[in-house]
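> here is a sequence together with a model predicted from it:
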Amino acid sequence: MILVIEDEPKLAALLVDYLRAAGYETQWVADGRQAVAAVRAGRPQFIILDLMLPGRDGLDICREVRTFSEVPIMMVTARVEEIDRLLGLELGADDYVCKPFSPREVVARIKAILRRTQNNQGLALPKGLLIDMEHYCASLDGHGLTLTPVELRLLNALAQAKGRILSRDQLLGQLYDDHRVVTDRTVDSHVKNLRRKLQALRPEQDLIRSIYGVGYCLDL
């Protein structure tokens, strides 16, 4: 789903029409105060974000979204000053287009960005889980996870395994940068801590499954 955050009804309708013609589901939000809630609830695969919005400006929205999501963001604005362009990209926007623009070009850019980000991600992560190894952060269902570096590497290893069982030895090889010598029980301890943090967000699920004598897998 592509979330269009734009307060001009005619422009928003035009974008929605072109996106739907290209095969994308869409959602439209016109008020900046509703934007972050829409991102959290809808978990879009892409966001088109106008800079000038009633209630809250696009730069502020982009800044907050980047605290819990790595969803690609395209900023759309009538501002052409270089400072606005640089500030938008520094806050985490993936692209920037100025009005007036061609809807066909916007759709083409979206397709290119989605191809690039999907290729960079490799295997798709389980639903609701976001992991950014470059910035050492992760979130589940839109809520940030406070993880140690070892716990983050453990979560990433389990997530990339896509439900396959990983042995303690396999996990040990991915947990420490300095190749220190540790015991199997060290993995068990990290799994216990990671499981507790995940269950705080999904108390109804045991997200890390233990297979006795074999290892662990992630059930998301």
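Noted; the coordinates are in hand.
> every contact and neighbour count from this point should use C-alpha atoms.
Fine.
> run through the strands of this structure in chain order.
Secondary structure of the chain (DSSP state E): strands located at 2-5, 26-29, 46-50, 73-77, 95-98, 129-132, 137-140, 143-145, 166-167, 208-211, 215-218.
> can you list those in TSV and add mean neighbour count and distance to residue 160?
Formatted as TSV, these follow (neighbours: other C-alpha atoms under 10 Å; distance: least, C-alpha to C-alpha, whole Å):
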stretch	mean neighbour count	distance to residue 160
strand 2-5	24	25
strand 26-29	17	28
strand 46-50	24	22
strand 73-77	23	24
strand 95-98	18	27
strand 129-132	20	10
strand 137-140	20	14
strand 143-145	17	17
strand 166-167	18	11
strand 208-211	16	13
strand 215-218	21	9
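> for the ones you listed, give me CSV that also has distance to residue 196.
CSV is the format used below for the strands of the chain (distance: least, C-alpha to C-alpha, whole Å):
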stretch, distance to residue 196
strand 2-5, 33
strand 26-29, 35
strand 46-50, 31
strand 73-77, 32
strand 95-98, 37
strand 129-132, 16
strand 137-140, 13
strand 143-145, 11
strand 166-167, 19
strand 208-211, 10
strand 215-218, 13
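> ok, which of those comes nearest residue 19?
Relative to residue 19, the nearest member of those by C-alpha to C-alpha is strand 26-29, separated by 7.3 Å.
> and the comparison structure, right after this:
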Amino acid sequence: MSKILIVEDDNEIAMLEKDYLEISGYETELIQDGCKVVDAVLAGDYDLILLDLMLPGSSGYDICREIRDKIDIPILMVTAKTESIDKIRGLGLGADDYIAKPFDPAELVARVKSHLSRYERLAGGDLKKKPALDTLAQQGTIQIGNLKIMTLSYKAYRGEQEIKFPNREFELLKFLAMNPDIVFSKEQLFVKIWGYDYVGASATVMVHINRIREKIEEDPSNPKIIETVWGAGYRLNA
């Protein structure tokens, strides 16, 4: 049974999330103080976090940044802040998705299910560990200049230096690398990687592409590997 951490200081919303998730077969735990979240995540055994942004003690942005630096599990921000800049900031800090209040509880459960399934598939059944496939390191390798993408072991190297990617970023890079010289729109990439249609698809993909570029490009402001095709989308140049 997957265990969901609900971080929400509004008791009515927290109980709504808790009830719907538990009815859907998930185990839940609730924290309402932002200062307690990071320690609880590192000490606990959670499979996904529903994270409010406006919390007492510590903001959801700071919590997301600190968690993402330490552990790779799905983080879904649930908040009343709906401006594009707020969404882009959250996604840029490593959040996997953004759910605006008020929300349809059925949609929230569907998003949770989708993210859990995708992370589990990427991690080979363990949400918190990359698959141990070092013996297959020479298989499924894509070389682009000095960038090496190992599609089976979910590792990437720039020269001899390993690059650390959250699962979602690696899956996006892997998909583009396995489909080189093809232009994909932001909406197409979102459906391919996130698995469903979503009104915030364009901003989500843009943020993740920029984060990937910062790690793989010699000059992220003038990318050569992942190129923007204006008015069309993105293309990985092989």
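Structure's in. What do you need? Note that this is a predicted model, so its numbers are computed, not measured.
> TM-score for the pair, please.
Scored against TM-score structural alignment, normalised by the length of the first structure, the superposed chains reach a TM-score of 0.58; 140 aligned residues with a C-alpha RMSD of 2.3 Å.
> so which of the strands of the first structure comes closest to residue 118 of the first structure?
Counting by C-alpha to C-alpha, residue 118 of the first structure lies closest to strand 46-50 out of the strands of the first structure; the figure is 11.6 Å.
> quick one: contacts for the alignment partner in the first structure of residue 57 of the second structure?
Counting by TM-score structural alignment, residue 57 of the second structure corresponds to residue 55 in the first structure. Applying C-alpha atoms under 8 Å, 6 or more residues apart in numbering to residue 55 of the first structure gives the contacts 31-33.
> cool, residue 58 of the second structure as well?
33-35.
> which one of these has the most neighbours?
Using other C-alpha atoms under 10 Å as the neighbour test, the contacts of residue 58 of the second structure are led by residue 34, with 22 neighbours.
> map it across to the first structure for me.
Under the alignment (TM-score structural alignment), residue 34 of the second structure maps onto residue 32.
> roughly how far does the closest residue to that match other than its chain neighbours sit from residue 36 of the first structure?
By the measure of C-alpha to C-alpha, 6 or more residues apart in numbering, the closest residue to residue 32 of the first structure outside its immediate chain neighbours is residue 56, 4.5 Å from it. Distance, residue 56 of the first structure to residue 36 of the first structure, by C-alpha to C-alpha, to the nearest Å: 10 Å.
> what does residue 217 of the first structure give?
From residue 217 of the first structure across to residue 36 of the first structure, the span is 32 Å (C-alpha to C-alpha).
> swap in residue 30 of the first structure?
In this view, residue 30 of the first structure and residue 36 of the first structure are 12 Å apart by C-alpha to C-alpha.
> can you pull the contacts of residue 167 of the second structure?
Here residue 167 of the second structure is in contact with 72, 119, 122-123 (criterion: C-alpha under 8 Å, 6+ apart).
> so how far is residue 49 of the second structure from the residue most central in space within the second structure?
Centroid check for the second structure by C-alpha atoms, centre = their mean gives residue 96 as the closest residue, at 3.1 Å. Note on residue 96 of the second structure: its distance to residue 49 of the second structure, by C-alpha to C-alpha, is 10 Å.
> any residues in contact with both of the two?
Common neighbours of residue 96 of the second structure and residue 49, counting by C-alpha under 8 Å, 6+ apart, are 74-76.
> CSV for those, including distance to residue 131 of the second structure?
As requested, these are exported to CSV (distance: C-alpha to C-alpha, whole Å):
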residue, distance to residue 131 of the second structure
74, 17
75, 20
76, 23
